[in-house]
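Undergrad: Generate coordinates for the sequence data below:
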Amino acid sequence: MPYVKDDDGRLNNFAKEPPVYAAEPMDATQKRNRTLVFALGGALVVGLIAVAAVIS
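TA: This is a model prediction of the structure:
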């Protein structure tokens, strides 16, 4: 386990870091799903703002 000892004799333990990897480009299905989620989320936000405006 990696640790560092400072001048006062205290130990600082560090977490084990996960391996780093490059992200793979999205395929067409993932791009479509992302667009759909953004569109539905945007519609939800606009709808909630409209409801808030009507109520107030």
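Undergrad: all contacts plus neighbour counts: C-alpha atoms, from now on.
TA: OK.
Undergrad: So Ala15 versus Lys5, what's the distance?
TA: 15 Å (Cα to Cα, to the nearest Å).
Undergrad: and Ala15, that's in a strand?
TA: No. Applying DSSP: H, G, I helix; E, B strand; the rest coil, one finds Ala15 to be coil, outside a strand.
Undergrad: The structure of the following sequence is requested for comparison with the preceding one:
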Amino acid sequence: MYTTVNEDGVLNNYATEPKMYYAEYPAIWEQRRYVIQGLFATLIVTALVLVGISVS
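TA: Presented below is the predicted three-dimensional model:
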């Protein structure tokens, strides 16, 4: 941890920054999984909206 002291004696602590890295483009099987997750989420949201409309 990096610490500095100003002229009033107040300590300032700075966290160490993690090493940066670039994200990799998802593989074809990961892309398919994202599509399936999106369809499943859309199905759940649509079902909740329809239940909410039918109850009210």
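Undergrad: Now do the strands in structure 2.
TA: Using DSSP state E, the strands of structure 2 run over 2-5, 11-14.
Undergrad: want to throw those strands into a markdown table with mean neighbour count and distance to Val51 of structure 2?
TA: Output for those, formatted as a markdown table (neighbours: other Cα atoms under 10 Å; distance: least, Cα to Cα, whole Å):
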| stretch | mean neighbour count | distance to Val51 of structure 2 |
| --- | --- | --- |
| strand 2-5 | 9 | 54 |
| strand 11-14 | 10 | 50 |
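Undergrad: which one of those lies closest to Leu50 of structure 2?
TA: strand 11-14 (49.8 Å; Cα to Cα).
Undergrad: Just give me the mean distance for the closest one relative to structure 1.
TA: For strand 11-14 of structure 2, the mean distance from the matching residues in structure 1 following superposition reads 1.0 Å, by mean Cα distance after the TM-score superposition for structure 1.
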